[in-house]
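Novice: Any chance you can model this:
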Amino acid sequence: MNRRFDLIAFDWDGTLFDSTAAIALSIQDAVRDVGGTVPTLDVAKYVIGMSLQGALRHAAPDVPADSMVELTNRYRYHYLKRQEEVNLFEGVLPLLDLLTARGHLLAVATGKNRRGLDEVLDSTLLKGRFDASRTADETAGKPNPLMLQELMAELDVAPERLLMVGDTTHDLQMAVNAGCASVAVSYGAHHPDGFEAFGPLFIAHSVADLQQWMAGNA
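Specialist: From the prediction side, this is the model:
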């Protein structure tokens, strides 16, 4: 089968996993706990996809540096309480089945930490479906291109054969920085009005929309 892309790298939160609300609300609760200025939901959503430390610093700039460990711990506490509320977006498993059947390599490139990603992979039907993954705590966070560069090196894929799929401008900028193509999804953390500046090949408004595009264009 002719393929335009050998490797398809997915962001996690807001792209495959319906966790945007849980993350944003947990950021707000954590900042409130440590006495900082609580960010708006839009600000809390904007930082999704960054490394956790970078996200919290951006969302809570008035929280002093010596309170960042406490802020991080409070975020993890609140997110853990909400974990039962988040699930895969409908249609993710059929999408991955289609791409695997077409012979694509699949990877995850996420702002989550390694422990968090491994825990959720082990507890969902996604276990064993990805050929490689990178998390923000083991490499550089988005939009630095290093995690995509490492995935390409591990799987021996050239930049022009990699497609990045994500729901934030951080994902799209990372793809630009790595010299790779991208597809954006509008159902996650960032408003799609900001996507066009980064030149995605397509903006999907649902997982079904994404699968239809992939079937004819990936």
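
Novice: alpha carbons only for contacts and neighbour counts from here, please
Specialist: Noted.

Novice: Pretty sure G36 is one of the things D62 touches, is it not?
Specialist: Yes: contact criterion C-alpha atoms under 8 Å: D62 and G36 qualify, at 6.2 Å.

Novice: Neighbour count for the two, which is higher?
Specialist: Legend: neighbour count by other C-alpha atoms under 10 Å for D62 and G36, higher for G36 (18 against 13).

Novice: On the three-state scheme, the residue lying closest to the more buried one once chain neighbours are set aside is what?
Specialist: Of all residues not flanking G36 in the chain, V63 sits nearest, at 5.4 Å (C-alpha to C-alpha, 6 or more residues apart in numbering). For V63, the secondary-structure state derived from DSSP: H, G, I helix; E, B strand; the rest coil is coil.

Novice: my read: V63 touches V38, true?
Specialist: No: using C-alpha under 8 Å, V63 makes no contact with V38, being 10.1 Å away.

Novice: Now do the contacts for the residue nearest to G36.
Specialist: V63 makes contacts with 31, 34-37, 57, as judged by C-alpha atoms under 8 Å, 6 or more residues apart in numbering.

Novice: Just the buried residues out of those residues, in ChimeraX syntax.
Specialist: In ChimeraX syntax, the buried subset of these is picked out as below (16 or more other C-alpha atoms under 10 Å):
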select :31,34,36,57
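
Novice: compare with the first, here's sequence two:
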Amino acid sequence: MGFSRRLVAVASGLLHNAAAARPASQQMYACSRLGSSAALRQLNEKNDKKSLVIFDKDGTLICFHSMWVPWTLETAKRIEEHSSLAISDKIFKLLGFCPHQQKVRPGLLAEGTMAQIRQSIVELLTDHGVEVINAHKIVSDAVLECKTHSKHTLKEIHDLQKLFGDLKRHGVKIAICTADSRIGTMGMLESLGLNTMVDRVVCGDDEGAMPKPHPRNALAICADLGISPEQTLMVGDTVADLGMARSANLGGSVAVLSGVGEHHDLHHLADHMVDHVGDLMPIVLGAAKIGSSSAPLNL
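Specialist: Next up, the predicted model:
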């Protein structure tokens, strides 16, 4: 069974168990367009300001495609060179990359950890007759870490200094939960001058971390920062991000359309849907109703 199929099975089980515990109001997923000014006018009857926002990284804070498309092309090329197999197309399919559109779609690359990606490529190689020991060596030599803090690939989706500053001024804590490596994640934060503004970071290669949509990472962040899950908002661009919010019974989830997930992929799991994180503040401050959304953003 492929990784994507296993992920869907895990997500489905976790989401089913968590759904019953959600308030009925949290299960409304209307997708009518609401501009930020309209959302501000339609204040909730009670203040639902959140105390913590957990952000996914790639596709949510920084552009996924500018970073991972070059990595995918280079990785496929290196695998072919090291294995002498013409399997680029199969690698693209495995990772969820469309070579014609030069975009990453929901799948292994967008939702898995680097360890899961490497293991899946090992299995692909063994399926093509490569011995297991040799397959591991090929992957070790060919599948390199993505340079996620390179100035050539690092592209902010929104002014993150301003966004994080606004959150801090309102007393909201900030966390990042990503499948990417700690080296790459901390390098990104350092490059953008955000490292001192983030209260907690959980990465895919941290000891004890579990891949999304497992709730462990989100619940650990809440516990470490002393904030209840009900006062926490999850922001992400994939089913795995939103699934983690559900499985951890967080106070809400926001789907951003700036990454790999599209409206039809995410709307049934999200409490809110926005173009990008620049539209987030009214939701954090409790000034946007459940189901508020906006049209897709084309990057």
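
Novice: returning to what we had before: which residue lines up with the residue nearest to G36 of structure 1 in structure 2?
Specialist: Under the alignment (TM-score structural alignment), V63 of structure 1 maps onto L125 of structure 2.

Novice: quick one: the helices in the stretch 101-250 of structure 2?
Specialist: Counting by DSSP state H, counting those that start in this stretch, the stretch 101-250 of structure 2 has helices at residues 108-111, 114-127, 132-142, 160-169, 182-191, 216-225, 239-247.

Novice: Just the element for the residue nearest to T40 of structure 1 when sequence neighbours are not counted, please.
Specialist: Leaving out its chain neighbours, the residue that sits closest to T40 of structure 1 by C-alpha to C-alpha, 6+ apart is Q28, at 7.7 Å. Using DSSP states H and E, Q28 of structure 1 maps to helix 20-34.

Novice: mean per-residue distance, that helix to structure 2?
Specialist: With mean C-alpha distance after the TM-score superposition for structure 1, helix 20-34 of structure 1 departs from structure 2 by a mean of 2.6 Å once superposed.

Novice: by contact count, what packs against that helix?
Specialist: helix 41-46, helix 68-82 (3 or more C-alpha pairs under 8 Å, 6 or more residues apart in numbering; DSSP states H and E).

Novice: Tell me which of those sits most buried.
Specialist: Across the helices and strands packed on helix 20-34 of structure 1, averaging neighbours per residue (mean count of other C-alpha atoms under 10 Å) puts helix 41-46 on top, at a mean of 19.

Novice: mind listing what the residue nearest the centre of structure 2 touches?
Specialist: A centroid search over structure 2 (C-alpha atoms, centre = their mean) returns D56, at 4.1 Å, as the residue closest to the centre. By C-alpha under 8 Å, 6+ apart, the residues touching D56 of structure 2 are 176-178, 234-237, 241.

Novice: number of nearby residues for the aligned partner of R32 of structure 1 in structure 2?
Specialist: Counting by TM-score structural alignment, R32 of structure 1 corresponds to K77 in structure 2. The number of residues packed near K77 of structure 2 is 16, by other C-alpha under 10 Å.

Novice: I figured S253 of structure 2 hits H268, correct?
Specialist: No: taking contacts as C-alpha under 8 Å, S253 of structure 2 lies outside contact range of H268: 11.2 Å.

Novice: Compare these two (neighbour count), which wins?
Specialist: Higher neighbour count among S253 of structure 2 and H268: S253, with 28 against 17, using other C-alpha under 10 Å.

Novice: What's the separation between the more buried one and L40 of structure 2?
Specialist: With the distance defined as C-alpha to C-alpha, to the nearest Å, S253 of structure 2 ends up 18 Å from L40 of structure 2.

Novice: swap in P211 of structure 2?
Specialist: P211 of structure 2 is 35 Å from L40 of structure 2, by C-alpha to C-alpha.

Novice: So which of the two has more stuff around it?
Specialist: Here P211 of structure 2 and L40 are compared on neighbour count by other C-alpha under 10 Å; more neighbours surround P211, at 23 against 17.

Novice: Over in structure 1, tell me which residue corresponds to that one.
Specialist: In structure 1, the residue paired with P211 of structure 2 according to TM-score structural alignment is G141.

Novice: Quick check: its match touching V47?
Specialist: No: here G141 of structure 1 does not reach V47: they are 11.6 Å apart, not a contact under C-alpha under 8 Å.

Novice: Structure 1: which residue goes with A240 of structure 2?
Specialist: Correspondence of A240 of structure 2 to structure 1, assessed by TM-score structural alignment: H170.

Novice: got a list of what that match touches?
Specialist: Residues in contact with H170 of structure 1, defined by C-alpha under 8 Å, 6+ apart, are 49-50, 142-143.

Novice: switch the cut-off to 7 Å
Specialist: Neighbour list for H170 of structure 1: 49, 142-143 [criterion: C-alpha atoms under 7 Å, 6 or more residues apart in numbering].

Novice: just A189 of structure 1 next, same as before
Specialist: So A189 of structure 1 contacts 14, 20, 45-46, 48, 167-168 (C-alpha under 7 Å, 6+ apart).

Novice: can you tell me which of the residues you listed lies nearest to V176 of structure 1?
Specialist: The closest of the contacts of A189 of structure 1 to V176 of structure 1 turns out to be T168 (C-alpha to C-alpha; 12.9 Å).

Novice: these two touch, right, the closest one and P192?
Specialist: No: applying C-alpha atoms under 7 Å as the test, T168 of structure 1 and P192 come out as separate, 8.4 Å apart.

Novice: So for those two, which sits in the more crowded spot?
Specialist: The neighbour count for T168 of structure 1 versus P192, taken as other C-alpha under 10 Å, is higher for T168 (29 against 18).
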